Every structure is written in C-alpha cells, then in structure tokens.
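**Student:** below are the sequence and a predicted model for it; my questions follow.
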Amino acid sequence: MKWFVTLKTKFKDRFFKSNLKESLVNLEKGKELYSTSRFQEAIVHLDNVVNYEFDSTAYELRASCFQKLDHHYKAIEDFDKVIEFNPLEFSYYYHRAVSKKAIFDFTGQIEDLHNCIHYYKKNKNIEIGLLKTFETDLITAGNHIEKLKHNISSFHNNSYLEIKTLLSDCLYQIKKIKLRANKIRTPFRQIKKEELSSIINPET
C-alpha cells in the first residue's frame, strides 16, 4: 500500500509542476499579447492562469485588457481581487475609478479616488502632474453628481452630503500634498544656490 501512496504523491507533484509551468507560459504569452494591444487574445491566456491559481499579476493584466475593450464591469471585478491582495497600492484604486466612471458610478469613482490619494500621499516622490489628474477627475465627478442630485436622493447608499464631504476632503488632501511637495523642493533649491554662490565667491 505504501508504494501506491508514494506513486500517487509523485504523480501529484509532477502534475502540479506541469500546471505551474503551463501557467507561467500563459502569463508570459498574456504579457506579450497585451504589449502588442491584442487584448482579446491576451485574455484567453490570462484566463488559463487565473483558472489554475490566484496570480495578482494575471488579474491586474486581465483587468487592464477588459478596460481597453470597454468591459468595465469585468475590469472592476478583477481590480477588486487585486486590491484585496494588495490594498496599499494607490494605482489600483485609480484604475478601478476609471472603470467606475465609465459605468457612471460617480460615487464609486470618488470613493476610489479618495483611497488612491490616501495611499499616494505616503509616496516619497510626489508628481504634481499626477495630482492634477486626480484633481481634474474629482472635479468632473463632482459636476456629474451636481447634475444628478435633483433626480435621485441617494447615490449607492450614500447621501449627497456625504459624497460632497468626501469630494471636499479629497481636494483638500491634494492641496496639502502639493504644499508639502513644494516645501520639500524649495529648501533644496535654496541650499544648492547658496553652495554654488560660495564656490563662485569663496571670500564672501
């Protein structure tokens, strides 16, 4: 009986390694097809990966494919899984917000942008251009909410006032991050100028 258990274990290991190798091949093929904008074909290979195991990269890539093909509900489902796996990455919230905007879920878009900003402000290297993108998206979403407020009393179980408060907080946070980023850059430039001045005029 022992020989049978050993044989069964070896077969399982071989089967697992074979599937893992096939999964990696499919992932690489999915990446390659995505890079050449063959999104529908890429999804076929990425499906093979996620059907075998949970792979955050495969879900993220497949979500991007769905987004490119305007399958936004499917993209949101995949980004949900990616965020569950890594909830601290700001870019995932932003990408999901893009799909929520596409399906006119402006409340969800604002909520995702709020989380995006929350995690982005912890970055050491802040890009002002990216903050402006967040700001523009928030203002656009706010304008849509304003147009809808006369037709419906609540937005996905959130009151109009709650959404406006969240929107205001987002814009306030962006302003704070910009100020902090400018303060970090300004002293650095002043020090460099002073050092340069002392090198040019060592007697002063």
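**Tutor:** That came through fine.
**Student:** C-alpha only now, for contacts and for neighbours.
**Tutor:** Fine.
**Student:** could you name the helices and strands sitting against the longest helix along the chain?
**Tutor:** The longest helix of the chain (DSSP state H) is helix 160-200. When contacts are defined as 3 or more Cα pairs under 8 Å, 6 or more residues apart in numbering; DSSP states H and E, helix 160-200 sits against helix 106-120, helix 128-148.
**Student:** buried ones in the helix or strand harbouring residue 44?
**Tutor:** Residue 44 is located in helix 39-52, with elements delineated by DSSP states H and E. Judged by neighbour count (16 or more other Cα atoms under 10 Å), helix 39-52 contains these buried residues: 39-40, 42-43, 45-50.
**Student:** okay, now the one to match up with it:
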Amino acid sequence: MNWFSNLFKKKTKNNTSNDNSDSEWDAFISFARGEKYFFNSEWNDALYHFDKAIEKDYKKDDIFELRGMCLQALGYDYDAIEDFNKAIIFSPNNCNLYYNRALSKEVILDYEGEIKDIEKAIELSKQDTQMNRQYNKEAIDSGFRNGVVGLYEIGILRVKSRLEFDNREMNKDYCEEQLKLIKRR
C-alpha cells in the first residue's frame, strides 16, 4: 500500500510541474502575440498581450522595453517611464532604453531628467558593443551620419533649445505683467 501512496504523490508532483510549464508556455504565447502586434504597430493589442505575459510571470528581459514603447505610443508616458526603469535594471548598458525614457520625460516636461537620460545614452552609445554597432548601423541607414550618437546629440540640442525658448517666454510674460502694473499706477 505504501508504494501506491508514493506513486500517487509522484503524479501530483509531476502534475504541478506540468502546470508550471503550461503557465510558462502560456506566458510565452502571450509575449509572442504581443510582439506580433507590436511589430505591426497595433499598440493596444500588443499592450494587452504583454500585460498578460507579465501577469503570467514571463521572464524575458525585453518585455518591459517593448511594453514601455507601447505605453509611450499610446500616450501613457508616466507608465512608460516605469517600464523603462524596469528594463534598465535588466539591461543597464542599453543606451536606447535611456533615450526612450528621455522621450517620455520630454512629454511630461521633466527637462532635467530628459537631459540626464540623453547624456547617459550618449555616454553608453560610445562603447564598442554588438548592440551599439547595430544601433549605429540603423541610425546611419536612417540618415544620421554620426550614427546613434548624432541622433542623441540632436535630442540634447532640441531640449536645450526648448528650455531657452521657455525661459524667454517666461521672461517676456513677466515683463509684460510688470509693464501692465506700471501703467496702472
């Protein structure tokens, strides 16, 4: 009778491991569907499947990058920043994660954070890695002669220009208010 009990216990353990592999498989399927929709720019559907994969504890490290890009495309920039933060934990030397996060920081008007992220992206993009060689190739193919560094440097110029403009407009508004006050006296 003891052997029968042991046999039953082993089946229970095996069933549990099958449940785990089924769950892992379901998570993989959700991620794969999310990728399919992502690469077709179907952001809502991609986001839905990435969320399902994360709920099922999917472990692939780029899921937060892809979901962050979906959130960004849908205008959920605060959530996108959170996902890029998680992606950076998995891949702290990926310059593109910092640049993507900077794009969302631009939308929420976090200029200091945007500048810091772009500067970090520039710093990391200068390292000789396979990933950076690929990023450089893609940037050059898109018309940026200086590769990905050139793309990121344009981002820095853009944010600094925007800051100067905002400061001039604020000063202009302040001066106009002061003139109105003087005229009232």
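**Tutor:** Arrived safely, thanks for sending. Since this is a predicted model, take the numbers as computed values, not measurements.
**Student:** one step back: closest one of the buried residues of helix 39-52 of structure 1 to residue 187 of structure 1?
**Tutor:** residue 39 (46.5 Å; Cα to Cα).
**Student:** now do the contacts for the aligned residue in structure 2 for that closest one.
**Tutor:** Using TM-score structural alignment, the partner of residue 39 of structure 1 in structure 2 is residue 43. Shown in contact with residue 43 of structure 2 (Cα atoms under 8 Å, 6 or more residues apart in numbering): 37, 70-71, 73-74.
**Student:** just put those residues in a markdown table and tack on neighbour count.
**Tutor:** Output for the contacts of residue 43 of structure 2, formatted as a markdown table (neighbours: other Cα atoms under 10 Å):
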| residue | neighbour count |
| --- | --- |
| 37 | 20 |
| 70 | 26 |
| 71 | 22 |
| 73 | 16 |
| 74 | 13 |
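**Student:** keep only those of those that are in helices.
**Tutor:** Going by DSSP H, the helices hold 37, 70-71, 73 from those.
**Student:** got TSV for those residues, with distance to residue 22 of structure 2 too?
**Tutor:** Below are those laid out as TSV (distance: Cα to Cα, whole Å):
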residue	distance to residue 22 of structure 2
37	23
70	27
71	28
73	32
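**Student:** ok, those residues vs residue 106 of structure 2, which is closest?
**Tutor:** residue 73 (13.5 Å).
**Student:** quick one: secondary structure of whichever residue in structure 2 pairs up with residue 122 of structure 1?
**Tutor:** Matched by TM-score structural alignment, residue 122 of structure 1 corresponds to residue 127 in structure 2. Secondary structure state of residue 127 of structure 2, per DSSP: H, G, I helix; E, B strand; the rest coil, is coil.
**Student:** tell me who's in contact with residue 127 of structure 2.
**Tutor:** Per Cα under 8 Å, 6+ apart, neighbours of residue 127 of structure 2: none.
**Student:** which positions in structure 2 sit opposite stretch 66-81 of structure 1 in the alignment?
**Tutor:** Using TM-score structural alignment, stretch 66-81 of structure 1 pairs with 71-86 in structure 2.
**Student:** same thing with stretch 9-18 of structure 1?
**Tutor:** The aligned range for stretch 9-18 of structure 1 is 13-22, by TM-score structural alignment.
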